[in-house]
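A.B. asks: Take this sequence and fold it.
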Amino acid sequence: MSDKTIAKSLSVLFHPIAYPTYGFLLLLFFDSQFVIRINDQAKWYILVLVFINTFILPVALLFILKKRGIVSSLKVENREERFYPLLIGLLFYATTWYLISRLPLPSVYSYILSLSVILAILAIIINVFFKISLHSMGAAAFSSALLVISYKYNLQITATIIVVFLISGLLASSRLVLKEHKPSQVYMGLIIGFLSGFFGLFLL
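C.D. replies: Predicted coordinates for the structure are as follows:
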């Protein structure tokens, strides 16, 4: 398997739009501390809600944008074409945050979605001036969010955090291998994403 094939696989598997679903998957099914009063049916309902709202619907609308010529590629490489996909993501993240925040769940669930909202807003603002690696931004934010959650709730998830950080590094490297970004765009994404995750210290 070539380096480019591996890089493409990582870029698809860890696309920034998938992180809310990954976050809820980890919280709902891998740590009992956050699901003591949530039955299995409710877990799946919550996960499906997040997956549809933050992944399926935004991707479906991206296909519509492509069909109408608003974006020239589903990868949205051109900075000028990123506004509408990012705005769509922001609207769906905000809507899902509102729905989840109304449920009797620990604040950590709302934190995952509020972080997604903040990242989308930052991405829209930054995109006005220059292109940034959204893959790196999302991966770094997810990594720092895990650090914050483990610190706030005293979780023993060191191995998980190490794996996530390794994946973040590999993902950042994959964007360079594929020549999708300049090094500065990747590094900026990592820095902004990593710092953004720490706002959870004030919310949890």
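A.B. asks: use CA for all of it now, contacts and neighbours both
C.D. replies: Will do.
A.B. asks: tell me which element the nearest residue to residue 173 once chain neighbours are set aside is part of?
C.D. replies: Computed as C-alpha to C-alpha, 6 or more residues apart in numbering, the closest residue to residue 173 that is not its neighbour in sequence is residue 7, at 7.9 Å. For residue 7, the enclosing helix or strand under DSSP states H and E is helix 3-13.
A.B. asks: Please apply the same query to residue 149.
C.D. replies: Under the criterion DSSP H and E, the helix or strand holding residue 149 is helix 134-152.
A.B. asks: Please, where are all the helices along the chain?
C.D. replies: Defined through DSSP state H, the helices belonging to the chain, from first to last, are 3-13, 19-29, 40-51, 57-67, 83-101, 107-129, 134-152, 158-177, 183-197.
A.B. asks: Go through the ones you listed and pick out the most buried.
C.D. replies: Among the helices of the chain, ranked by average contacts under mean count of other C-alpha atoms under 10 Å, first place goes to helix 134-152 (a mean of 23).
A.B. asks: Second input sequence below; structure requested for side-by-side comparison:
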Amino acid sequence: MDELLNNYLVKHLPHTEDWVKDLEKQAKIDHVPIMDPIGINFLMQLIRLHKPHKILEIGSAIGYSALRMSEANPSSKITTIERDDNRFEQAVQNIKLLNKDNTIEIIHGDALEVLIELADNGDQYDCIFIDAAKGQYMRFFELSQPLLAENGLIVTDNVLFKGHVYDPNFEHPRHKKMVEKIRAYNEWLVNHPDYITTILPIGDGVAISVKKS
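C.D. replies: Next up, the predicted model:
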């Protein structure tokens, strides 16, 4: 996104509480990737509009996005999954500190396994947010489908990956395979026979998928 445009949009974002600024500082210090201000505010607006009763998040990190989604719709029940030990502990602490442990349940485990368990339990969610290992996005989406309630939506973050996915000359050896996987995921997603998907250049790229009627 153009820097001038980005600065303009950030300047016109809603006011944030001190706890939000504290979490953002924590993430920056610990080098934990969280949604950027424009991206998280877009997600929150989706939550306000859709008013999901139950939300499933794949990738808790330090609990930032789960807490912001809860802020957007306090009546939502949120289940969030985190595999990393340290981030799981941070998320637990942050959720407890803000007295949200009664509405946000955090599961410590590999999402590829947890999603199967949730499906076996017959769980259903009105909104599923995918924001974990990018190389597993396609598998996360496949495992999420049985969990999606009627009229639900699946939101995927980072689908433009800093603009690299649409750069035909991108050849960075460290990220090349990752970019290729995200490109493949995007192509698979927009051509999925059961879903209509829109990819938006918001934040690091957000895909919104809804079931075809």
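A.B. asks: Now the TM-score, please.
C.D. replies: The pair, once superposed, lands on a TM-score of 0.33 when counted by TM-score structural alignment, normalised by the length of the first structure; 109 aligned residues with a C-alpha RMSD of 5.5 Å.
A.B. asks: if we can go back for a sec, check the gap between the residue nearest to residue 173 of the first structure and residue 83 of the first structure for me.
C.D. replies: Here the distance between residue 7 of the first structure and residue 83 of the first structure works out to 25 Å (C-alpha to C-alpha, to the nearest Å).
A.B. asks: just checking, residue 156 of the second structure is part of a helix?
C.D. replies: No: remark: residue 156 of the second structure does not belong to a helix; assigned using DSSP: H, G, I helix; E, B strand; the rest coil, it is strand.
A.B. asks: Verify the stated contact: it with residue 208.
C.D. replies: Yes: using C-alpha atoms under 8 Å, residue 156 of the second structure makes contact with residue 208 at a distance of 6.6 Å.
A.B. asks: So these two - more neighbours on which side?
C.D. replies: Neighbour totals were compared for residue 156 of the second structure and residue 208, and residue 156 leads with 22 against 19 (other C-alpha atoms under 10 Å).
A.B. asks: What's the separation between that one and residue 29 of the second structure?
C.D. replies: The gap separating residue 156 of the second structure from residue 29 of the second structure is 25 Å, by C-alpha to C-alpha.
A.B. asks: Residue 83 of the first structure: what's it in contact with?
C.D. replies: Contact criterion C-alpha atoms under 8 Å, 6 or more residues apart in numbering gives 124, 127 as the residues in contact with residue 83 of the first structure.
A.B. asks: and stretch 139-157 of the second structure, how far apart are its ends?
C.D. replies: The distance separating the two terminal residues of stretch 139-157 of the second structure, taken as C-alpha to C-alpha, comes to 15 Å.
A.B. asks: quick one: what helix or strand has residue 209 of the second structure in it?
C.D. replies: Element membership of residue 209 of the second structure [criterion: DSSP H and E] is strand 206-211.
A.B. asks: From the contact counts, what lies against that strand?
C.D. replies: Using 3 or more C-alpha pairs under 8 Å, 6 or more residues apart in numbering; DSSP states H and E as the contact criterion, the elements in contact with strand 206-211 of the second structure are strand 148-157, strand 195-200.
A.B. asks: now the next helix-or-strand element following the longest one and strand 148-157, what's the angle there?
C.D. replies: It stands for strand 148-157 of the second structure. Scanning forward in sequence from strand 148-157 of the second structure, with DSSP H and E defining helices and strands, the next element found is helix 176-190. Counting by axes from the mean of the first three to the mean of the last three C-alpha atoms, to 10 degrees, helix 176-190 of the second structure lies at 140 degrees to strand 148-157.
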